[in-house]
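Colleague: model the structure of this input:
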Amino acid sequence: MESTVTELKFALDTFYFLISGVLVMWMAAGFAMLESGLVRSKNTTEILTKNIVLFAIACIMFLLVGYNIMYVDNASAGWLPSFGTLIGTQAEGADHSLESDFFFQVVFVATAMSVVSGAVAERMKLFAFLAFAVVFTAVIYPLEGYWTWGGGFLSEAGFSDFAGSGIVHMAGAAAALAGVLLLGARRGKFGKNGSVNPIPGSNMPLATLGTLILWMGWFGFNGGSQLLISDAENATAVGLVFVNTNAAAAAGLVGALIVSKLKWGKADLTMILNGALAGLVAITADPASPSPLFASLIGLVAGVIVVYSITSFDALKIDDPVGALSVHGVCGIFGLLVVPLSNDGASFGAQLYGAAVIFGFVFVASWIVWSIIKVTMGIRVTAEEEETGMDLIDCGVEAYPEFSK
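Modeller: Okay, the predicted model is just below:
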């Protein structure tokens, strides 16, 4: 009887892991729709190409080396992993199958890389981006993942990040920031007199659909990170994670709506969408500890922060077409730093330390990789190519050909 119960729990937890991974995989569609809606029509096919190809690259590289770097045969509390290939072997007495763990983890890698895609949109060479994706998903992300979820030195220091506000989202933003600084702004984004010229996206219905898909996928992102569901305690915790995730997103949306109305007298849809995503990113650091009311407050503040962050990056002449640096970077850091307010096991010092190490490492490593790509194959298209649009230059296929006649 005991053996049957153990096997049933194993099967249920494995199935939950797999279904959660499927939900997170669906977030790839969300990023593709969101980003394609927020770029100009002449760059739509290229942004879609980037999103689906980066997902494939992440799956291949994490299978070949990334998972091994992050989780297999590493020293506890260490910093240098034991480099190897593939995903190792099933541990005796595990709660779920090794393959389900890999599948759940690999879609997180793709999520981190998707953050980079939107920030460098409309002026980066496609194959330069894909070359960076290979290195990021194979080495950079897995290494900082080992330091945290893999039982490395940041985990030993008490750093806490339930589902990846820092490990996934802030890391993606750090890589994106390095690329954006080396790449420069889109032509016409900033005037010589210091003005900021808005470059509207081409398809708000798609951007809204993408946000809703991401919102849905986030239940797998955060809910699956509980890891288990086969007993009353874990099942109850999963329920709270779902409620808090949803509450933070809703409150973040409302926060951005209020600020945009007060600031510009308009309900700016792009800010509203980013407000929902800001709430989701912020609560991801710990959706299991706060009450739903406190989770709502975290989301609300994140929704306010993201609006001012986006305008601040513009003021600094840092061009981010989709607001990824603000949503995933600034609000990722915010999410990490508020964890101790509801989780007694976390400390502000450990959270700040972990955030600084992850951001610093990923930014410097990414800067080096981007720089190598820049001097070898180049990272930016020519002014003429940018004017024509990336669809024709990189892909040869327009997303909306009937409108270009």
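Colleague: use CA for all of it now, contacts and neighbours both
Modeller: OK.
Colleague: buried stuff in the longest helix anywhere in the chain?
Modeller: In the chain, taking DSSP state H as the definition, the longest helix is helix 2-38. Across helix 2-38, burial judged by 16 or more other CA atoms under 10 Å covers 9-38.
Colleague: which residues are contacting the next helix or strand along the chain from that helix?
Modeller: Counting by DSSP states H and E, the next helix or strand C-terminal to helix 2-38 is helix 44-61. When contacts are defined by CA atoms under 8 Å, 6 or more residues apart in numbering, helix 44-61 is touched by residues 28, 31-33, 35-37, 106-107, 109-110, 113-114, 117-118, 121, 126, 129-130, 133-134, 137-138, 390-391, 394-395, 397-399.
Colleague: drop anything exposed from those.
Modeller: Judged by 16+ other CA under 10 Å, buried ones among the contacts of helix 44-61: 28, 31-33, 35-37, 106-107, 109-110, 113-114, 117-118, 121, 126, 129-130, 133-134, 137-138, 390-391, 394, 398-399.
Colleague: among those, which are in helices?
Modeller: If you go by DSSP H, the buried ones among the contacts of helix 44-61 have 28, 31-33, 35-37, 106-107, 109-110, 113-114, 117-118, 126, 129-130, 133-134, 390 in helices.
Colleague: the stretch 301-405 of the chain: helices as residue ranges?
Modeller: 324, 331-338, 348-376, 383-388, 390 (DSSP state H, counting those that start in this stretch).
Colleague: please enumerate the helices of the stretch 101-250 of the chain.
Modeller: 126-135, 141-148, 153-156, 171-183, 204-223, 232-264.
Colleague: report the buried residues of stretch 274-292.
Modeller: In stretch 274-292, counting by 16+ other CA under 10 Å, buried: 274-290, 292.
Colleague: checking Ser289 next. Helix, strand or coil?
Modeller: At Ser289 the chain is in coil, as set by DSSP: H, G, I helix; E, B strand; the rest coil.
Colleague: if I pick it, what's in contact with it?
Modeller: Residues near Ser289 by CA under 8 Å, 6+ apart: Ser342, Asn343.
Colleague: repeat that with 10 Å
Modeller: Applying CA atoms under 10 Å, 6 or more residues apart in numbering, one finds that Ser289 lies in contact with Phe162, Ala237, Leu240, Val241, Asn244, Ala295, Val339, Pro340, Leu341, Ser342, Asn343, Asp344.
Colleague: same thing with Val381?
Modeller: By CA under 10 Å, 6+ apart, the residues touching Val381 are Glu122, Arg123, Met124, Lys125, Leu126, Leu183, Glu387, Gly389, Met390, Ile393, Asp394.
Colleague: one more to put side by side:
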Amino acid sequence: MLNLKSHKIWMGAAVTAAVMTATPAMAEVSAETSYVFNTFSFLINGALVMWMAAGFAMLEAGLVRTKNTATICLKNIVLYSIAGIMYYLIGYSLMYTDVSGFIGSLGGIFYNPSEAELALLNADEATAELVAPVVEGGYSVASDWFFQMVFVATTASIVSGTLAERIKFWPFIIFIVVLTGFIYPIQGSWTWGGGWLAEMGFSDFAGSTIVHSVGGWAALAGAIVLGARKGKYNKDGQVLPLPGANLPLATLGTFILWMGWFGFNGGSVLALGDAASATWMAIVFTNTNLAAAGGVVAATLLTQALYKKIDLTMALNGALAGLVSITAGPDLTNHFLSIVIGAIGGALVVFTIPLLDKLKIDDVVGAISVHLFAGIWGTLAVAIFGGGDLIVQLTGIVAIGIYSFVVSLVLFVILKMVMGVRCSEEDEMLGLDKAELGLEAYPEFGSGSQKFGA
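Modeller: Modelled structure (predicted):
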């Protein structure tokens, strides 16, 4: 069950296998050995991407005020769970099953192991006749689903940070159900499912646009419908800082995301069963790390030059922007270009966060700048540095952007009309932890009987 996303890597694997066969000193890796390593790659890299959910939770918990910390943690664990269930029930099928150009079919809902795998597992003995049809696909069916699913959760995590501190819990969760079950899988089918953008030659290796920009567009739509937090902007349009409560926690979250990104990009090689795939993965890991470093350095130097002070939050977002920027094309064989791509992503954050504030678009954690703007840049960088077609890349960016933004905007407007999406002014002042959860993340800092467990 090979999907289009893995096509070029498997072609490389075939070339490597041919070389091995032709060289007396080298032995060709067996199909079963290749199957084992490919499956292991999906699982271990998928686990790294799953760990990014913790990174998003810690980053966002550090950048919100203490009165909203428990709520943002709850949203992150629930959205991850919703993403997994929706992708199992319907999302994977819409993205990869019988894609007709714009959408897959519902014939593969309740995604489960293949008949060949079940036959092997239920047999008393693993005979060659039972093993052959299983390893023929190249990797375990469940490992592929797991790796694809954690990408969906990443898209959902992007939205939660932007809309923090003023969106109500249940409308947010309803939006996540639609985002992970329908919005993300449908546009994902256009490229990774072999749809119309894939036929045009649109290239997005691990999802600068397909994952990150989609989350950024959804976050932008939500921020427009919700409006800014109370006290964020005065009547003259001046920005009034509402600083996060725990910058060490935000820094930890950034490092967790950085680590998880090795699985995000490295695992997108989608194979580890031959020398070519292993070499590609090493290159992708290296480029991913260099791009993040370039983003940090660029954001640090720019904030020093522009504001005469170094902004830690800008440096953190610079790292993430560098990671997003390289995600569309981390297979560059010139590592220095990765530093350049990441540095430009980091610079974009420094300029676009103030731009959004001028437009009175309140993004609590800077996710729109990191994931939308850097995602667009990274997708264009494929054409600029990787030899892709610029018009095709632009077509994919615009098509996915219009679709994601418009559908998200319509959904948020419907939710606003039907049940309301924004908490009351009183709840916002009190904090969503008390208003919606009835508890606090840091009760020892509370008042009265809450202090020291009294």
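Colleague: Throw the helices of the stretch 101-250 of the first structure into a markdown table and include distance to Leu98 of the first structure, thanks.
Modeller: Shown next, in a markdown table, are the helices of the stretch 101-250 of the first structure (distance: least, CA to CA, whole Å):
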| stretch | distance to Leu98 of the first structure |
| --- | --- |
| helix 126-135 | 23 |
| helix 141-148 | 17 |
| helix 153-156 | 21 |
| helix 171-183 | 25 |
| helix 204-223 | 18 |
| helix 232-264 | 20 |
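Colleague: of those helices, which is nearest Ser82 of the first structure?
Modeller: Taking CA to CA, helix 141-148 is the member of the helices of the stretch 101-250 of the first structure nearest to Ser82 of the first structure, at 10.3 Å.
Colleague: what range in the second structure does the closest one sit on?
Modeller: Residues 184-191 of the second structure are where helix 141-148 of the first structure lands when matched by TM-score structural alignment.
Colleague: give me the mean deviation of that stretch from the first structure.
Modeller: Superposing on the first structure and averaging over aligned pairs (mean CA distance after the TM-score superposition for the first structure), stretch 184-191 of the second structure comes out at 0.5 Å.
Colleague: roughly how far is that stretch from the heart of the chain?
Modeller: 14 Å (CA atoms, centre = their mean, to the nearest Å).
Colleague: buried residues in that stretch?
Modeller: By neighbour count with 16+ other CA under 10 Å, stretch 184-191 of the second structure contains the buried residues Tyr184, Pro185, Ile186, Gln187, Gly188, Ser189, Trp190, Thr191.
Colleague: just stretch 310-324 of the first structure next, same as before
Modeller: Buried residues in stretch 310-324 of the first structure, counted by 16+ other CA under 10 Å: Ile310, Asp314, Lys317, Ile318, Asp319, Asp320, Pro321, Val322, Gly323, Ala324.
Colleague: again, but for stretch 371-378 of the first structure
Modeller: Quick answer for stretch 371-378 of the first structure (16+ other CA under 10 Å): Ser371, Ile373, Lys374, Gly378.
Colleague: who's the closest spatial neighbour of the counterpart of the last one in the second structure, skipping the chain neighbours?
Modeller: Spelled out, it's Gly378 of the first structure. Counting by TM-score structural alignment, Gly378 of the first structure lines up with Gly420 in the second structure. In this structure, Gly420 of the second structure finds its nearest non-sequential neighbour in Pro171, 7.4 Å apart by CA to CA, 6 or more residues apart in numbering.
Colleague: list the helices and strands the longest helix of the first structure packs on?
Modeller: Identification of packing neighbours for helix 2-38 of the first structure by 3 or more CA pairs under 10 Å, 6 or more residues apart in numbering; DSSP states H and E yields helix 44-61, helix 98-119, helix 204-223, helix 269-283.
Colleague: the second one to helix 204-223, inter-axis angle?
Modeller: Helix 98-119 of the first structure and helix 204-223 are oriented at 140 degrees to each other (axes from the mean of the first three to the mean of the last three CA atoms, to 10 degrees).
Colleague: which bit of the second structure covers helix 98-119 of the first structure?
Modeller: Using TM-score structural alignment, helix 98-119 of the first structure lines up with residues 141-162 of the second structure.
Colleague: over to the last one?
Modeller: When helix 269-283 of the first structure is aligned against the second structure using TM-score structural alignment, it corresponds to residues 312-326.
Colleague: mean per-residue distance, that stretch versus the first structure.
Modeller: Superposing on the first structure places stretch 312-326 of the second structure at an average distance of 0.2 Å from its equivalents, by mean CA distance after the TM-score superposition for the first structure.
Colleague: look up how far Ala356 of the first structure lies from Trp147 of the first structure.
Modeller: To Ala356 of the first structure, Trp147 of the first structure is 13 Å away according to CA to CA, to the nearest Å.
Colleague: sorry, slip of the keys, the one I care about is Asn222 of the first structure.
Modeller: Asn222 of the first structure is 23 Å from Ala356 of the first structure, by CA to CA.
Colleague: quick one: map Ser34 of the second structure onto the first structure.
Modeller: Ser34 of the second structure maps onto Lys9 in the first structure, by TM-score structural alignment.
Colleague: so that match sits against Asp231, correct?
Modeller: Yes. At 8.1 Å, Lys9 of the first structure counts as touching Asp231 under the criterion of CA atoms under 10 Å.
Colleague: next, the angle from the longest helix of the first structure to helix 98-119.
Modeller: Going by the same axes, to 10 degrees, helix 2-38 of the first structure makes 10 degrees with helix 98-119.
Colleague: what sits up against stretch 380-395 of the second structure?
Modeller: Contacts for stretch 380-395 of the second structure (CA under 10 Å, 6+ apart): 197-198, 200-205, 208-209, 325-334, 337-338, 341, 374-376, 378-379, 396-401.
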